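J.: I'd like to go over a predicted model; first the sequence, then the structure.
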Amino acid sequence: MGRFWTLLSNLHSIAGPVVMLLYPLYASIIAIESPGKEDDEQWLAYWILYSLLTLTEMLFQSVLEWIPIWYTVKLLLMAWLVLPQFRGAAFIYERFVREQMIRYGFLRGHHHASPDGKGKKKFVQFITPKKGEHEAY
């Protein structure tokens, strides 16, 4: 029984990084390279929720340490967010996060990018240096 328990706990430790980081990283790269927008939204929503959960965990770490099943619950939640059959990340973002961002004014004046991609073009223009700006370096 001791070896089985050791194997199970090692698999449990490896499952977290695989489910929460490795697979989402791979799927995000595939989504960027695909022509469709739906998978992009799923993975952007996932990374937003992953960041929010990580920040929440950092804030409440001392409390969460006292909950013995927290890591298992977190692993199951993240698996639901990640698995493409459920599209959990997109669901949670659309139903809860987006509504709160609108309610508190974080999305005021921001709309989804139009199908012609003008929203993305404006963002790219914002983050890329204009001619002559980087010559001072």
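T.: Great, that's in hand.
J.: contacts, neighbours, all on C-alpha from now
T.: Will do.
J.: show me where the chain has helices.
T.: Ranges of helices within the chain are 2-17, 23-33, 38-59, 61-64, 70-82, 88-92, 98-103, 118-127, based on DSSP state H.
J.: would TSV of those with distance to G109 and mean neighbour count be doable?
T.: As requested, the helices of the chain are exported to TSV (distance: least, CA to CA, whole Å; neighbours: other CA atoms under 10 Å):
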stretch	distance to G109	mean neighbour count
helix 2-17	37	12
helix 23-33	26	15
helix 38-59	19	16
helix 61-64	35	11
helix 70-82	28	17
helix 88-92	21	20
helix 98-103	10	13
helix 118-127	12	11
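J.: In addition, the following structure is provided for comparison:
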Amino acid sequence: MSFQQNLQSKLQGHLSQIDGRFANVKLLDQFETNTKLPRSYAVIGFVGFYLLLTFLNIGGIGQLLSNIAGFVIPGYLSLKALNTATKDDDEDLLIYWVVFAVLNIVEFWSKTILYWVPFYWLIKTGFLLYLSLPQFGGAKFIYYSFLKPVTDKHLFHESKPASKVN
């Protein structure tokens, strides 16, 4: 099998996965019926257009799109988690919201990063997707690697005078 055939085969496999994952979306059913194209094309087109608008940041829309990526996906996953019996996904999402809050506070107080980091909103959008999507586990990594050691040391320690009260 040639390189081109191998690449085409892998691409078809990925497109089939996208088609399967979005099989129950009614809007994509209409797209498929009207255009005679696979639903994966619409999904890839939407994601590409979304990232292009974030990259171009016309009229400050990059910030809005970045924040939508940071709220919509985790918000949807949070609503789903509230309706499950297991608590594992609840912990993951609580960790995400803590990391998201810290990121927004740091961003608010250091607006200079907007001027010094090129394509900041695109980078932030990618980072928020890394944090929020369960297959990456980015929020847990950031929390357990950076935030938890700091909070354990500075927020949740017992001070000497308080320990003597008992």
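T.: Happy to help now that I have it. Since the model is a prediction, treat every value here as computed from it, not as a measurement.
J.: What would you report as the TM-score here?
T.: Once the chains are laid over each other, their TM-score by TM-score structural alignment, normalised by the length of structure 1 reads 0.64; 102 aligned residues with a CA RMSD of 2.1 Å.
J.: Translate Y130 of structure 2 into the numbering of structure 1.
T.: Correspondence of Y130 of structure 2 to structure 1, assessed by TM-score structural alignment: W80.
J.: what sits against that match?
T.: W80 of structure 1 is in contact with F86, R87, G88, A89, counting by CA atoms under 8 Å, 6 or more residues apart in numbering.
J.: what about it, distance to K120 of structure 1?
T.: 29 Å (CA to CA, to the nearest Å).
J.: Equivalent analysis for W43 of structure 1, please.
T.: To K120 of structure 1, W43 of structure 1 is 17 Å away according to CA to CA.
J.: What of F60 of structure 1?
T.: F60 of structure 1 is 36 Å from K120 of structure 1, where distance means CA to CA.
J.: Over to L21 of structure 1?
T.: For L21 of structure 1 relative to K120 of structure 1 (CA to CA), the value is 26 Å.
J.: so stretch 11-25 of structure 2 aligns onto which residues of structure 1?
T.: Aligned by TM-score structural alignment, stretch 11-25 of structure 2 falls on no residue of structure 1.
J.: and the residue at minimal distance from the centre of structure 2, what does it touch?
T.: In structure 2, the centroid-proximal residue (CA atoms, centre = their mean) is L129; its distance is 2.1 Å. L129 of structure 2 makes contact with A69, G70, according to CA under 8 Å, 6+ apart.
J.: do Q5 of structure 2 as well
T.: By CA under 8 Å, 6+ apart, Q5 of structure 2 lies in contact with nothing.
J.: what do you get if the cut-off is 10 Å, keeping everything else the same?
T.: Residues in contact with Q5 of structure 2 (CA atoms under 10 Å, 6 or more residues apart in numbering) are L11.
J.: separation between it and L15 of structure 2?
T.: With distances taken as CA to CA, Q5 of structure 2 is found 15 Å from L15 of structure 2.
J.: Quick check, V117 of structure 2 in contact with I123.
T.: Yes - if you go by CA atoms under 10 Å, V117 of structure 2 and I123 touch, sitting 9.0 Å apart.
J.: hang on, Y93 of structure 1 packs against A45?
T.: Yes - proximity of Y93 of structure 1 to A45 meets the contact threshold set by CA under 10 Å, at 5.9 Å.
J.: neighbouring contacts of stretch 15-30 of structure 2?
T.: Against stretch 15-30 of structure 2 from outside (CA under 10 Å, 6+ apart): 9-14, 32-34, 36, 38-44.
J.: same check, this time on stretch 25-32 of structure 1
T.: Outside stretch 25-32 of structure 1, the residues that touch it by CA under 10 Å, 6+ apart are 18-19, 21-24, 33-34, 37-44, 46-47, 82, 84.
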